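J.: Sequence plus predicted model, see below.
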Amino acid sequence: MSQQQNSYVELPRIKRKSNSWEGKVIDYLLNHPSNRSATEFAIEAITAFWLAEALEGQVNQPELQKACWSAIEKLEAKLATIRRIGGIEKLLPDYTTVLSPSPSTVNPTTKTNENSREFSNDLHLSTDEDEDDEDDEDDVDWIVDIKPSEEMKQISRLFGIE
């Protein structure tokens, strides 16, 4: 007969300079109007962000999917709040990105359907047979001139990329 003991794990205390972004976040959580504990806010954020990786290979597939959906819902809700506070519109999938082909490599492709505005993530496997295809006159059809949307330009400016 095995006895199950309660065991705990602990995250050490977090200390940051009060004038840093992280310090301002900690101060905000410590003085949150809801009077909810900063620890609860922190564990909620950490769990949503890292749950999928923490459970991968540790639980069965249905439980993993349930956990992933829970994390996705929380993160998407937080993204909506961040966009609202920052006055940032939702990123629209109005672009196509294709990585350049090379023999025997996987080339992730992100495409959008003009009508449905849904993403399809297709993986295309380049093989040596592709290289020998003499019927293909459009060997450069993978080149795409990407024009960043206004939102992408804003994000680039926010991160100092121009």
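T.: Nice, thanks for sending it over. It should be emphasised that the depicted structure is a prediction, and the values quoted were computed from it without experimental measurement. Residues are numbered from 1 along each chain as shown.

J.: From now on I want contacts and neighbour counts done on CA atoms only, so please keep to that.
T.: Will do.

J.: buried sites along stretch 55-74?
T.: 55, 64, 67-68, 71, 74 (16 or more other CA atoms under 10 Å).

J.: Below is structure B, check it against A:
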Amino acid sequence: MPNFESFELKLRIKRSKQQAEGKLLDYLLHHPTISSTEAVLSACRAYWMPLAMIKAGEENPAVLREVGWSAILDLEKQIQLIKRVLQLEETTSIPASSVPVVPVESVEAIAYPTVTTEQLPTPEDLDDELGVNDFD
């Protein structure tokens, strides 16, 4: 039997229930049809999977194309759902001043930011605005 290496990520996030992010977490924890774990993974897959596959060295164009289109379709589906639920009209436009212009040479820096350990905060630095340290 093959020995498959697994990966476990334990994520703890704490926000005030009055904050928008707190309302988001409550929504995910109490969603009637999907577990909070699957909801988070689904969002991460759509938003980050193509970049993760490239960074991991995936070279198969068919796999990359499938992962890319899957992410795009999931994001477009979510865009349509948000428009429908919030009754946003198609003619509504975003002011040009609020749309960031990203030079082509910056795309790799955005997709693969370089972080050194000196830049990472310590757990003590990560107290949220309530003054509660999320790390035990």
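T.: Yep, it's here. Owing to the predicted nature of the structure, the values given are computational and were not obtained by experimental measurement.

J.: and the lengthiest helix in the first structure, how far from the second structure on average?
T.: As assigned by DSSP state H, the longest helix anywhere in the first structure is helix 61-86. Its matched residues in the second structure lie on average 0.7 Å from helix 61-86 of the first structure after superposition (mean CA distance after the TM-score superposition for the first structure).

J.: Downstream of that helix, the next helix or strand is which one?
T.: strand 97-98 (DSSP states H and E).

J.: Three-state assignment for K15 of the first structure, please.
T.: Classification of K15 of the first structure using DSSP: H, G, I helix; E, B strand; the rest coil returns coil.

J.: Next: F49 of the first structure.
T.: Quick answer, by three-state DSSP: F49 of the first structure is helix.

J.: what's the counterpart of it in the second structure?
T.: Under the alignment (TM-score structural alignment), F49 of the first structure maps onto Y47 of the second structure.

J.: Now do that match against A111 of the second structure, distance only.
T.: Counting by CA to CA, to the nearest Å, the gap between Y47 of the second structure and A111 of the second structure amounts to 11 Å.

J.: higher neighbour count, those two?
T.: Ranked by neighbour count (other CA atoms under 10 Å), Y47 of the second structure and A111 place Y47 first, with 16 against 13.

J.: V59 of the first structure versus Q3 of the first structure, what's the distance?
T.: Counting by CA to CA, the gap from Q3 of the first structure to V59 of the first structure is 21 Å.

J.: Just give me the match in the first structure for S35 of the second structure.
T.: In the first structure, S35 of the second structure lands on S37 (TM-score structural alignment).

J.: Could I get the contacting residues of its match?
T.: 29-30 (CA atoms under 8 Å, 6 or more residues apart in numbering).

J.: Repeat that for D74 of the second structure.
T.: A46.

J.: now with 10 Å?
T.: By CA atoms under 10 Å, 6 or more residues apart in numbering, D74 of the second structure lies in contact with 42-43, 45-47.

J.: so the residue nearest to the spatial centre of the second structure is in which element?
T.: Taking CA atoms, centre = their mean, the centroid of the second structure lies closest to C44, which sits 4.3 Å from it. Assigned by DSSP H and E, C44 of the second structure belongs to helix 36-55.

J.: Repeat that for K17 of the second structure.
T.: With secondary structure defined by DSSP H and E, K17 of the second structure is part of neither a helix nor a strand.

J.: Over to T110 of the first structure?
T.: With DSSP H and E as the test, T110 of the first structure turns up in strand 106-112.

J.: ok, now E8 of the second structure?
T.: Judged by DSSP H and E, E8 of the second structure forms part of no helix or strand.

J.: now swap in S93 of the second structure and tell me
T.: Counting by DSSP H and E, S93 of the second structure is found in no helix or strand.

J.: So what's the residue count around whatever residue of the first structure lines up with it?
T.: Per TM-score structural alignment, the equivalent position to S93 of the second structure in the first structure is E151. When counting by other CA under 10 Å, one arrives at 14 neighbours for E151 of the first structure.

J.: Thanks a lot, catch you later.
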